[in-house]
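Chemist: Sharing a model prediction with you, sequence too.
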Amino acid sequence: MGYVEPGKQQVLKVYYLPGVPGVFCRAFQIQVGHLEPEKVCLKGEGTFPRIHLDLPRNIKGNAKYEKILQKAQEKLDKGSQRDEAIALGEAVAAEPRMDDSGTMWDAQLQMQMEEMLMEEHAVEQQKALSSRPPEDTAFHQRVHRRLLKAELPEYILDLGYVVPGDIHTHMVKITNTGHFPASFRVDGYVLYNTGFSVCLERVKRLPSCESKTFEVCFDPQSANLPLGKVDVLLPIKVRGGPTFQVRLRAMVAEPSLCVSRDRLEFSAVQCGQCQEETIQLHNTFQVPCKWSISMTDPVEEVDKHLPGSEHQKLLEEMKSVPCGFEVLPSAGSLAPGQQCHVQVRFSPTEEKCYRGELQIQICQSSQRLQVPVLGRGLEPRLESIPAELELGPLLPQSHGEEGTVVVKKPCEVYSVQFEQQHLAEEQPLQTPKNDNSPNSLLLPPCAPGEKLNAEAQGRGIKMKVDVVDPPGKVVKLGNVCIGQTVKKMVTVANKSAAPLTFKLRVTSTVPELQEAGVLCLKPSKDLKLKGRGDTCKVEVTFSPKRRMQPFSGEVLLECHGAAS
């Protein structure tokens, strides 16, 4: 009710509080004196401040959210809300998603789902409000506060496996997908002593469709976390809107290895010869593992009562004695699930029992693996019967006298002064003076009476030929008119250590490309590249003879073996 004086104006203020998000339309009448009532329509849309994170959401497995998601999808498929969300969806269109659908459509779907959850929550609160008398103002205030406590699907940030001592970081992008500026803050106190930290201060009035990024760090060593799973719920409170929960996850794990043998025991080996045994290292965990192996000798006690100079001399002599064991390789790294073989070589230098221990150290791990190694060296000995050969007295110019000596030992014996065959057999094995290679040539032992057969041993090198230009290993030929020719250059590099000889050819299932002269590589002959980064240029020629659909083909490498 009101009164308007002649010639004056009266301004009516209309306040409307939408109970649920979405488009609304209400009407009321204004009657002036005896005149007919005038109808006034009130139209608008109820909304709430909200944000969007470029993280996957925890929807699968939750029956409530899956049902709401299906309804939201059906509603968007009908096109009822699609045009209204395009502008806001463009703000997050560049964000990577976890599913196969388009990013902008996924943002619209999440927005629609949030609106339906807020509407469902608001309807429940309205039912509770209508059940109480209007005089219960305290209850009404509590209901109004509950309107902002709707449960929305959690965002998930899983940093995977993290090794103590490493710090993993992830950049998160927050976008204001509401119609009004949004203010929000992160409750960082919940991250105390969890290893997680967030670099985000209070954000005030972030404009619509604008974004802000922040960094999430995880350092398990700073909080002295034990091995195992870490799961923290980080709330992001939006002023005047719902609270968005971010589930932070990580798995604290140490690198570890499994060794195929817990003990190595060599048979008796003659000095000058060697014997090899193999152990296998297996990384069964989900984090990369760097390892190194060292050989340690058992510590022999030295008499403490000896004079200082003699005590020090004995210690130095003990250190200078060769261990007799060698490990190849002595260090390396293994990816998750990868295996490698380690060769342990026993080369005795004197006749005695050898004892050692393989110490396997793992980087960033408290695990220490020890493998005892035992071996025995034998020196070659000759037993002659008789030990002394005594010949009787002889006259000058006589026919002489003969004696027989029996030599017992399963090895070949020859006289250096009278036997020259060993010189011819050992000639190919002599190392040139200019050869500084530390590698040894291993030969199998020869039985008595056999000739020396040299057997070369080496190490295989993996062939690796790569395309270094263009980036991405994709040659874009573009649109070419029929009868014209386009040429592109490709740079090929040999990243292996050995020289290689290979040939390139194009394979395609498109019939038009199989015609002669359409898609060619030059040179078509064998290519030879030196090892360690040598490069060459390959020309790709495309000359279409008829209209063709967009295509893609592959180039195969045919290796003919290492070049000389």
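Modeler: Looks like it arrived, so ask away. If you're wondering where the values come from, they're calculated on a predicted model, not measured in any experiment.
Chemist: going forward, measure contacts and count neighbours with C-alpha atoms only.
Modeler: Will do.
Chemist: what distance separates the helix or strand encompassing residue 45 from the centre of its chain?
Modeler: Assessed by DSSP states H and E, residue 45 sits inside strand 38-46. Per CA atoms, centre = their mean, to the nearest Å, the displacement of strand 38-46 from the mean C-alpha position of its chain is 58 Å.
Chemist: Of all the residues in that strand, which ones are buried?
Modeler: By 16 or more other CA atoms under 10 Å, strand 38-46 has no buried positions at all.
Chemist: helices or strands next to it in the packing?
Modeler: The helices and strands touching strand 38-46, judged by 3 or more CA pairs under 8 Å, 6 or more residues apart in numbering; DSSP states H and E, are strand 22-30.
Chemist: what angle separates the strand it packs on from strand 38-46?
Modeler: 160 degrees (axes from the mean of the first three to the mean of the last three CA atoms, to 10 degrees).
Chemist: helices or strands next to strand 22-30 in the packing?
Modeler: Checking 3+ CA pairs under 8 Å, 6+ apart, strand 22-30 ends up next to strand 38-46.
Chemist: another structure for you, compare them:
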Amino acid sequence: FRIQVAHFEPQLINVKGMGLYSSVVLSSSGNVNCVSRDDPTNFKPYLLEAKNRLSSQYDSKPSSKHGDPLVDPVLAEAERLYFRDIITEDAMIMKSTGKTSDELSEVTERTSQIKRKTFGGEWKYILSRYVLDLGTVVKGDSKKRSFKVTNTSTTGITFSVDRRHLATTGVTLTPDKYPKLPAMGSLTIDVALNTRTKGLGVGDYNCEVLLDIKGGPLVLLDVRAHIIVPTIDMSCDRLDFGKVQVGLTRIISVSLTNTQALPCDWSAVTPDESAGGKSKKGADKHGRFVCTPPSGVLQPQQTSIVEVAFIPVVSESLSQKLGIRVASNPKVFELACTGIGEELDVEVQPPEFDLPPVFPHQNSRQTFQVMNHSSVPVEVFSLNFDKKYLIEEDILLHAEELFTNDVLLLPPREVGASLPDYLMEAYYNKLLEADKEFVLHDLLPAEEAKAPELEKPPVVQPSIPLPPLESAQDESDAPKLSVTVLTGPPLSGKSTLSTMMAAKYKMLRLNIDETLRVAMEFDTTEGAALRTLSHKLHDPDVPKPLEVPSGLLANVFKQRFRAPDTQFGVIVDDLRCSLTLNPEVILEAIKEAAAQVNAALACISLTMDA
């Protein structure tokens, strides 16, 4: 403008100034980067102009005069230019229309992009926008994130948030009140979203939080989230097991897939449990359907295979809905299962009879018939007299670690076949462990238990070398010794009796597998042959069982009988061997070896009382 004084020439005076306003910068707080800027689409030209303006004022790259890395001078200048233009544009519109700023805000379409009405009723410009992304949130859960407010002004500021607007959105901010922030001061605010809030559905969620800076523009924080309900996809919803023989089971595999972005906890439930009750007592009297595993965790986009087994108990048709419950999901995914149980049809004629009176030492015999009306072969056991049945029952009762859901699943058994090898091996190992834990003084009289030799009963000593066959003494010169073999069904007392005899008479308690293992370590004909058999035993391509020559085992036992620790005799309480499941081969080899070393052989068979 110009100023003229009296008769002097007018003087030109230029006045320059820059408007200042309070401003803040929002950033993530903590290790999670959840806050980002959401600039308008036309903001990029302002960034280029701000960079050019500041570059012309500085020889090097412009930096914050406060030294804070959060304060970007280019961004701050771009916001100032953007703020200047929208104010100037509004001023021109007000001049041309004759409307006030508030009247113009009510009718202009561009208002939603640049202005908001505060809870005090005042229309204010939005200077900057930010997005706080909570990510995926499970319906019914809460999730919290933190952000930091930094005052980038040269003076202290105060700001507030309209909490009445947030009351129905499920979003809460902590702390409730905000202190005055000094220049370059910061404050951390926690944002929590409670998805249990009434009216919140499933899908994309957003909520605008306005930070109203006193004496300055607004800062808009858009809180976003994706609310989900965990769910799974099943490969099918119906299983038909058809006819299944009672005593057998049929298994069908079902795939479960987690299609959501968060881990999914699932568990199988019975129809009563899926309805909110408890499983009824006696519900399995007709059979049941069992899911294995009964529960699990599926990672995002992961597929897991579960097995559903039908275990019939009686000859009836069974229909049941097996429920799959997913954590945080009220829906129960139902798997309709149907199956028919078929019992073996065996008839005994006559069902009962009386034997006539007989004199002592005479026999009385009555014949009855067993008729199989089933469509499959049937193996019949006598529950009172069949020793094989009694032994197998004991083996099955001691296989509790192999049970799944209180059921022991074994491969279908052919008529006349034995129990699976792995089941027999587990049982034998359990018996060996029981032998190791056997405490002798608990079984012997007190005066004998105090004897020093009873504290450490003699056992096989693998460190004693086996003399090669070439250096063996002649049979006529070999010392005469006794070899005692104890046989009998499991749990008949073989191990107990052999331990007591070995302790009392200083006999060698011979372990067959340990003897063969030691023999394999020597470079002899017998050692090489045993190593070959051992390799074949572990080769899945070699047919089982192996044929083990009794002569080979006899040579090994003969060498062992000649060792110095057998001078008081040898006792064998177990004819089991990992190379062969036929105890007759072992017994024949012991007999042959005993004859070659001129030993006295005694075989004692133990039985169990009914």
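Modeler: Now that the structure is in, tell me what you want to look at. Since the structure is predicted, the reported quantities are computational estimates derived from the model, not experimental observations.
Chemist: Please state their TM-score.
Modeler: Once superposed, the chains reach a TM-score of 0.56 (TM-score structural alignment, normalised by the length of the first structure), with 385 aligned residues with a CA RMSD of 4.8 Å.
Chemist: re earlier: what's the mean distance for the strand holding residue 45 of the first structure versus the second structure?
Modeler: Compared with the second structure after fitting, strand 38-46 of the first structure has a mean deviation of 7.4 Å; criterion: mean CA distance after the TM-score superposition for the first structure.
Chemist: What's the first helix or strand after that strand?
Modeler: strand 51-53.
Chemist: what's the spacing between the longest helix along the first structure and its chain's center?
Modeler: Longest helix in the first structure by number of residues (criterion: DSSP state H): helix 103-130. Relative to its parent chain, helix 103-130 of the first structure has a centroid offset of 39 Å by CA atoms, centre = their mean.
Chemist: by contact count, what packs against that helix?
Modeler: Packing partners of helix 103-130 of the first structure (3+ CA pairs under 8 Å, 6+ apart): helix 63-77, helix 82-90, helix 137-146.
Chemist: And the shortest one, what's buried?
Modeler: In this case it means helix 82-90 of the first structure. Buried positions in helix 82-90 of the first structure, judged by neighbour count with 16+ other CA under 10 Å: 82, 85, 88-90.
Chemist: Return the list of helices and strands in contact with that helix.
Modeler: Helix 82-90 of the first structure packs on helix 103-130, going by 3+ CA pairs under 8 Å, 6+ apart.
Chemist: Name the residues of the helix it packs on that are buried.
Modeler: Within helix 103-130 of the first structure, the residues scored as buried using 16+ other CA under 10 Å are 103-119, 121-122, 125-126, 129.
Chemist: Could you list the residues in contact with stretch 160-172 of the first structure?
Modeler: For stretch 160-172 of the first structure, the surrounding residues in contact (CA atoms under 8 Å, 6 or more residues apart in numbering) are 53-55, 159, 213-221, 249-255, 286-287, 364.
Chemist: try it again with 7 Å
Modeler: Residues from elsewhere that reach stretch 160-172 of the first structure (CA atoms under 7 Å, 6 or more residues apart in numbering): 53-54, 213-221, 250-254, 286-287.
Chemist: same deal with stretch 231-242 of the first structure?
Modeler: 48-50, 148-150, 183-187, 190, 243-250.
Chemist: give me the stretch of the second structure that it matches.
Modeler: Aligned by TM-score structural alignment, stretch 231-242 of the first structure falls on residues 206-217 of the second structure.
Chemist: Same question for stretch 330-344 of the first structure.
Modeler: Using TM-score structural alignment, stretch 330-344 of the first structure pairs with 294-308 in the second structure.
Chemist: just how off-centre is that stretch within its chain?
Modeler: On the basis of CA atoms, centre = their mean, stretch 294-308 of the second structure sits 9 Å off its chain's mean C-alpha point.
Chemist: Same check on stretch 439-459 of the first structure?
Modeler: Averaging C-alpha positions (CA atoms, centre = their mean) puts stretch 439-459 of the first structure 43 Å from its chain's average.
Chemist: again, but for stretch 149-167 of the first structure
Modeler: Counting by CA atoms, centre = their mean, stretch 149-167 of the first structure is centred 18 Å from the centre of its parent chain.
Chemist: how close does residue 485 of the second structure get to residue 605 of the second structure?
Modeler: 8 Å (CA to CA, to the nearest Å).
Chemist: can you pull out the helices in the stretch 251-400 of the first structure?
Modeler: 308-320 (DSSP state H, counting those that start in this stretch).
Chemist: what ranges do the strands span in it?
Modeler: 258-259, 264-270, 275-282, 289-296, 325-328, 331-334, 339-346, 353-362, 368-378, 383-385 (DSSP state E, counting those that start in this stretch).
Chemist: and of the ones you listed, who's closest to residue 59 of the first structure?
Modeler: Of all the strands of the stretch 251-400 of the first structure, it is strand 289-296 that lies closest to residue 59 of the first structure, at 34.6 Å by CA to CA.
Chemist: which parts of the closest one are buried?
Modeler: Applying 16+ other CA under 10 Å to strand 289-296 of the first structure flags 289-291, 293, 295 as buried.
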